[in-house]
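Colleague: What shape does this take:
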Amino acid sequence: MNGATRAGLALAAWMMGVAPAWAQGFNLSRNNNEEIQVYADGGIEWISEAQRVIARTNAKAVRGRVTVTADTLTAYYRKGASGDEIWRLDADGNVTIATPTETATGTKATYDLDKAIFVLRGQPAHLVTPTDTVTAKETIEYWEKEKMAVARGDAVATQKGKQIQAEVLTSHFKENPKGDLEMRRADAYRSVVLTTPQEQVFGERGDYNLETGVATVAGSVRIVRAGNELNGEYAHVNLNSGISKLFGTGPGGQGEGRVSGTFTPDKKDTKERRAIFRGPGAKSGDKTEKGAP
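Modeller: Sure thing, here's the model as predicted:
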């Protein structure tokens, strides 16, 4: 191994009893009753006074089906009922948290084993399952028990050619019949963009149910398709049928009650024409552009 000494150390081999049912996916927390094994090409430093272990150079922590690798790993431990137990793991440099079917990558990570949450930082950070990809320029938090990822900073979630983007994106997962994580819903906040092969929908808040294929977008909504644009307050988008409905007001009567549309003719049409559509809620004194009904 290029002259490096490979050291291995089994840490915190404690039994936690029968584990609850969230054992699939990312599961490094104390709910997992398997021991944690830490390896490193550059050696392992055990600082007993500070109750931490530092593994350097191609460091790896393995627990069951979950493996954390990084340039440096720092494990914090404490006295438990059955001996020493690791309660936190910090990863620094070229971080990968992986199962046989899911992978999360970034530059730094903190894994709180008590709370069963890891926070991954990167530019961007990635979380990839067999069906989905989530990226974020700031952080991705993954909550083991809830099977939920919170992505912050130009966050994007993609599945089968459909994409939702926002400043903050919360992705809810489930286990499919194979035991793999699969996104079932995404909640989006601020600067929302929903993209399908046919159109883009812009707004300030969004909810995308991947099981039904239905998304709702609210707040200064724009729907753009083939050069045409609709504007309103609330949109109901069926990504399976390709049918989008736009409303001037959202649930609870939010919005001005106006829907407007700009329709651009095919580029092959040499005549300069544009149609303006104003939906329910338009004021009687509103003027339309020349040539519009």
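Colleague: Every contact and neighbour count from this point should use C-alpha atoms.
Modeller: Will do.
Colleague: packing partners for the helix or strand where residue 224 lies?
Modeller: Element membership for residue 224, per DSSP states H and E: strand 214-225. The contact analysis (3 or more CA pairs under 8 Å, 6 or more residues apart in numbering; DSSP states H and E) places strand 214-225 against strand 200-209, strand 228-238.
Colleague: Okay, angle between the first one and strand 214-225 too, please.
Modeller: Inter-element angle recorded for strand 200-209 and strand 214-225: 170 degrees (by axes from the mean of the first three to the mean of the last three CA atoms, to 10 degrees).
Colleague: Let's see this one next, to set against the first:
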Amino acid sequence: MLRPLAPVACRVPLLALLLAGGAAAQTRHNSAAPIDFGADHIELQDRANRAVLAGNVKVRQAEMTLDAARMTVAYTGQVEDGNPQVSRLDAAGGVTVTRPDQTARSTYAVYDLNRRVITMLGGVRLTQAGNTVSGGRLTINLDTGRAVIDGSAVAGGGAGTGNVTQAPNGRVTGTFSVPKRN
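Modeller: Presented below is the predicted three-dimensional model:
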């Protein structure tokens, strides 16, 4: 069972958070760090083995954060050290993932903890330093650090609207910075 901290914040250890910015150059994420999350509201659905966080959801693990309007936390029903074993996190509505030098934004994000893969969908925009890449889907493998952006996924209709359409012309676009030379 999740225990509330101030107002609705919870700590779930050994949860490899859902959002690793997305570049292979990033250092490996510390998946053993505890995860803190907070929201305006939490609804525990023990019979369904899930918790629903809503309103200004913020999740933090080590140097990585995830902000969204809503998140569903699915757990296995097994408890270790007093905490449920989480298997999947689903975030929706203005999703933002931040790491020390990069930010990824999308309409939806799914983190499969068993596979250690994060998938961001809908109007994805990944920014690092002066580089920006946009597409329909971003897939991040937390074990290898490999990130792939493609244009074949969905484009969101805005935060929390639920509108999903095919990405226009299925292309990835972006801007790369050029180092200054003397």
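Colleague: After superposition, what is the TM-score?
Modeller: Once the chains are laid over each other, their TM-score by TM-score structural alignment, normalised by the length of structure 2 reads 0.70; 151 aligned residues with a CA RMSD of 2.6 Å.
Colleague: picking that back up, by how much does the strand holding residue 224 of structure 1 deviate from structure 2 on average?
Modeller: Taken over the aligned residues, the distance from strand 214-225 of structure 1 to structure 2 averages 1.0 Å (mean CA distance after the TM-score superposition for structure 1).
Colleague: start and end residues in structure 2 for that strand, please.
Modeller: Mapped onto structure 2 using TM-score structural alignment, strand 214-225 of structure 1 spans residues 117-128.
Colleague: Buried residues, the matching stretch. List them.
Modeller: Across stretch 117-128 of structure 2, burial judged by 16 or more other CA atoms under 10 Å covers 117-128.
Colleague: How about stretch 160-180 of structure 1?
Modeller: Here stretch 160-180 of structure 1 shows 163-174, 180 as buried, counting by 16+ other CA under 10 Å.
Colleague: what's the most distant pair in these?
Modeller: Spatial extent of the buried residues of stretch 160-180 of structure 1 (CA to CA) is set by the pair 167 and 180 at 26.6 Å.
Colleague: Okay, helices next: where are they in the stretch 1-150 of structure 1?
Modeller: In the stretch 1-150 of structure 1, no helices are defined using DSSP state H, counting those that start in this stretch.
Colleague: What are the boundaries of the strands in it?
Modeller: 7-11, 36-40, 44-47, 52-63, 66-80, 83-98, 103-112, 117-121, 125-128, 133-136, 139-143, 148-159 (DSSP state E, counting those that start in this stretch).
Colleague: Give me whichever of those is most buried.
Modeller: strand 133-136 (a mean of 26; mean count of other CA atoms under 10 Å).
Colleague: what's near enough to touch the equivalent of residue 255 of structure 1 over in structure 2?
Modeller: By TM-score structural alignment, residue 255 of structure 1 lines up with residue 167 in structure 2. Each residue near residue 167 of structure 2 by CA atoms under 8 Å, 6 or more residues apart in numbering is listed here: 123, 135-136, 151-155.
Colleague: Just give me the match in structure 2 for residue 66 of structure 1.
Modeller: For residue 66 of structure 1, no residue is aligned by TM-score structural alignment.
Colleague: so residue 66 of structure 1 touches residue 96, yeah?
Modeller: No. With contact defined as CA atoms under 8 Å, residue 66 of structure 1 does not count as touching residue 96 (10.2 Å).
Colleague: contacting residues for the residue nearest to residue 156 of structure 2 when sequence neighbours are not counted?
Modeller: Nearest residue to residue 156 of structure 2, sequence neighbours excluded (CA to CA, 6 or more residues apart in numbering): residue 122, at 4.3 Å. Applying CA under 8 Å, 6+ apart, one finds that residue 122 of structure 2 lies in contact with 106-108, 135-137, 153-157, 164.
Colleague: Can I get the contacts of residue 167 of structure 2 in JSON lines including distance to residue 91 of structure 2?
Modeller: Formatted as JSON lines, these follow (distance: CA to CA, whole Å):
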{"residue": "123", "distance to residue 91 of structure 2": "14"}
{"residue": "135", "distance to residue 91 of structure 2": "18"}
{"residue": "136", "distance to residue 91 of structure 2": "16"}
{"residue": "151", "distance to residue 91 of structure 2": "20"}
{"residue": "152", "distance to residue 91 of structure 2": "20"}
{"residue": "153", "distance to residue 91 of structure 2": "16"}
{"residue": "154", "distance to residue 91 of structure 2": "15"}
{"residue": "155", "distance to residue 91 of structure 2": "15"}
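Colleague: quick one: which of those is nearest residue 171 of structure 2?
Modeller: Among those, residue 151 lies closest to residue 171 of structure 2 (CA to CA), at 4.6 Å.
Colleague: Chain neighbours aside, what residue packs nearest to residue 162 of structure 1?
Modeller: Once flanking residues are discounted, residue 162 of structure 1 sits nearest to residue 196: 4.9 Å by CA to CA, 6+ apart.
Colleague: Could you give the number of residues near that neighbour?
Modeller: 16 (other CA atoms under 10 Å).
Colleague: And stretch 165-182 of structure 2, what's buried?
Modeller: Along stretch 165-182 of structure 2, these residues count as buried under the neighbour rule (16+ other CA under 10 Å): 167, 172.
Colleague: my bad, stretch 185-205 of structure 1
Modeller: 185-196, 199-205.
Colleague: hang on, the earlier thing: so who does the residue nearest to residue 162 of structure 1 touch?
Modeller: For residue 196 of structure 1, counting by CA under 8 Å, 6+ apart, the contacting residues are 161-163, 239.
Colleague: rerun at 10 Å
Modeller: Taking CA atoms under 10 Å, 6 or more residues apart in numbering, we find residue 196 of structure 1 in contact with 160-164, 225, 239, 242.
Colleague: just to revisit the earlier point, how much space between the match of residue 255 of structure 1 and residue 58 of structure 2?
Modeller: 28 Å (CA to CA, to the nearest Å).
Colleague: Residue 153 of structure 2 now?
Modeller: Using CA to CA, residue 153 of structure 2 is found at 25 Å from residue 58 of structure 2.
Colleague: likewise residue 67 of structure 2?
Modeller: With CA to CA as the criterion, residue 67 of structure 2 and residue 58 of structure 2 are 5 Å apart.
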